[in-house]
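Participant: Okay, structure incoming, though there's no sequence with it:
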């Protein structure tokens, strides 16, 4: 009798586990199928401001723009329920207040990667990914800056609309243009994002630590206020201090504050 009960319980628990895994897989597949394959990747923004290192004026005031898109090439149909994606991010620094209004630097960052969503114990959606990235500024001669990396990404969703992200990388093919780049860029980036209960306010902190024993690295703090109740448009205040804000001047420390409008991507928080 005890053996029979044990066998029945084992089969029952096994069926529940298989059903739960299937339910999780179906939920994620349905989420991917019901969301656009082409979408915003990182923040898209136009912000403008001044350097805090010296009195404000046309020589140290600029605009900073970012365009970032994502194409999910497949749904979770690859082995281990992974999906293939392509992203492209372009960041521009525009001396809009000077006479000729030139773009002082443009950074181009395409990525091809494989990602996987999975539910955590809070029934919130986590993401892991691995990708091949290239970043350069399109200039030649002594102003040329470029590097490549194998990147590893992990985003963990927590209760109360909080996420923690870690992006680590192995750089390669960069020493000809900028051999000391890692001293300022480091080998990882950490991000903490916290939303208010009503979703109108967001605080985001992003930090890098350079690969040296000194204080090289960067800290970016950004505050967001959503303009409407049901859209992705925000007013935003961004403060950046540290190195490698742009590739051209990666070895120069900056301390700037900018304000403008941001289009944020949708974050996946899946509840069942």
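Facilitator: Good, I have the coordinates. All figures in this text were calculated on a predicted structure; none of them were measured in a lab.

Participant: C-alpha from now on. contacts and neighbour counts both.
Facilitator: Fine.

Participant: Show me where this protein has its strands.
Facilitator: For the chain, the strands defined by DSSP state E occupy 38-40, 44-51, 61-72, 83-94, 103-119, 125-136, 146-158, 162-172, 188-195, 201-209, 217-226, 233-242, 254-263.

Participant: Next up, a structure to set beside the first:
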């Protein structure tokens, strides 16, 4: 099949999926909001949409063109069963897309304010330009979660800084592959979110559920992906600037980290052009102990805002 046909079919499928999702989701709420966190997490009675309503979670985007300075052609792990023996001839250019949704399944917990959500995120890295390897999906990451979220008093403020919510999640992430490419882990992820004028930020430390070494797909993953992350989002005249950073918090020569910067610019309605630049370890699960730099261009419907 020709590359043009593949891209056309891929684009039609994605557009159809996003269109169906848009029809079932009230994107207008996210278009005119002032308090992002209030709207995205339904922290007030005015923003509540009830239970079992599908809404966006993490960014939803398509990057038809994405460059890596050094694609991971021979994934390794400290577990010898998860070490690839034959390198893959991956291209430096590939496509990437992400879909992410959540739905509230119950509310009114813990003094009548806490909510429980189910979340799901899928990220795909597709070697669509690699005809030699029959254009495979290099990596698919699946991330289901059960999230407890608790809103903080709306009038709380410390020198203009407004604490908005706290909570925790049971998080599983895996790539669904068999040995030697299998990668997965389970975590308890805590979160606290704040707003200051046009800036919002969320801090998420986590604790990994321990596994035996001989059954662990990615031993010492925390040494590379880190022990938590922080996401900063700034809006300016409908443009959105976001920065996600994470590290292992080691202030020595064992420091490992990762940064993901995204800039979105409105095109029409909810459609926005985006630039995404990443650097560091753990760009995907298969790359958890591998450092690279990527640059991608594409479009989005939903960012962190």
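Facilitator: Alright, I've got the coordinates. This is a predicted model, so every value here is computed, not measured.

Participant: so which of the strands of the first structure gets nearest residue 11 of the first structure?
Facilitator: Evaluated over these, closeness to residue 11 of the first structure peaks at strand 103-119, with 24.0 Å, by C-alpha to C-alpha.

Participant: Against which helices or strands is that closest one packed?
Facilitator: helix 2-33, strand 83-94, strand 125-136 (3 or more C-alpha pairs under 8 Å, 6 or more residues apart in numbering; DSSP states H and E).

Participant: Give me the residue at the spatial middle of the first structure.
Facilitator: residue 42 (5.5 Å; C-alpha atoms, centre = their mean).

Participant: Quick check: that residue vs residue 3 of the first structure, distance?
Facilitator: Taking C-alpha to C-alpha, to the nearest Å as the measure, residue 42 of the first structure falls 56 Å from residue 3 of the first structure.

Participant: ok, now residue 63 of the first structure?
Facilitator: As defined by C-alpha to C-alpha, residue 63 of the first structure lies at a distance of 73 Å from residue 3 of the first structure.

Participant: Those two: which has the busier surroundings?
Facilitator: Using other C-alpha atoms under 10 Å as the criterion, residue 63 of the first structure and residue 3 rank with residue 63 on top: 19 against 8.

Participant: Name the nearest residue to the equivalent of the more buried one over in the second structure, ignoring sequence neighbours.
Facilitator: Under the alignment by TM-score structural alignment, residue 63 of the first structure pairs with residue 95 in the second structure. Leaving out its chain neighbours, the residue that sits closest to residue 95 of the second structure by C-alpha to C-alpha, 6 or more residues apart in numbering is residue 64, at 4.7 Å.

Participant: Only the buried residues of whatever helix or strand that neighbour lives in, if you could.
Facilitator: According to DSSP states H and E, residue 64 of the second structure maps onto strand 60-68. Going by neighbour count (16 or more other C-alpha atoms under 10 Å), the buried part of strand 60-68 of the second structure is 60, 61, 62, 63, 64, 66, 67, 68.

Participant: before we move on, what about stretch 216-234 of the first structure?
Facilitator: Neighbour-count burial for stretch 216-234 of the first structure [16+ other C-alpha under 10 Å]: 216-226, 233-234.

Participant: TSV please, covering those and showing distance to residue 112 of the first structure.
Facilitator: Shown next, in TSV, are these (distance: C-alpha to C-alpha, whole Å):
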residue	distance to residue 112 of the first structure
216	29
217	26
218	26
219	26
220	25
221	28
222	27
223	30
224	29
225	32
226	31
233	27
234	28
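
Participant: Of the buried residues of strand 60-68 of the second structure, which pair is most distant in space?
Facilitator: Of all the pairs that those form, the one spanning the most space (C-alpha to C-alpha) is 60 and 68, at 20.6 Å.

Participant: From the chain's centroid, how far away is stretch 271-291 of the second structure?
Facilitator: Its chain's average C-alpha position is 10 Å from that of stretch 271-291 of the second structure, according to C-alpha atoms, centre = their mean, to the nearest Å.

Participant: what does stretch 39-57 of the first structure give?
Facilitator: The answer for stretch 39-57 of the first structure is 17 Å, by C-alpha atoms, centre = their mean.
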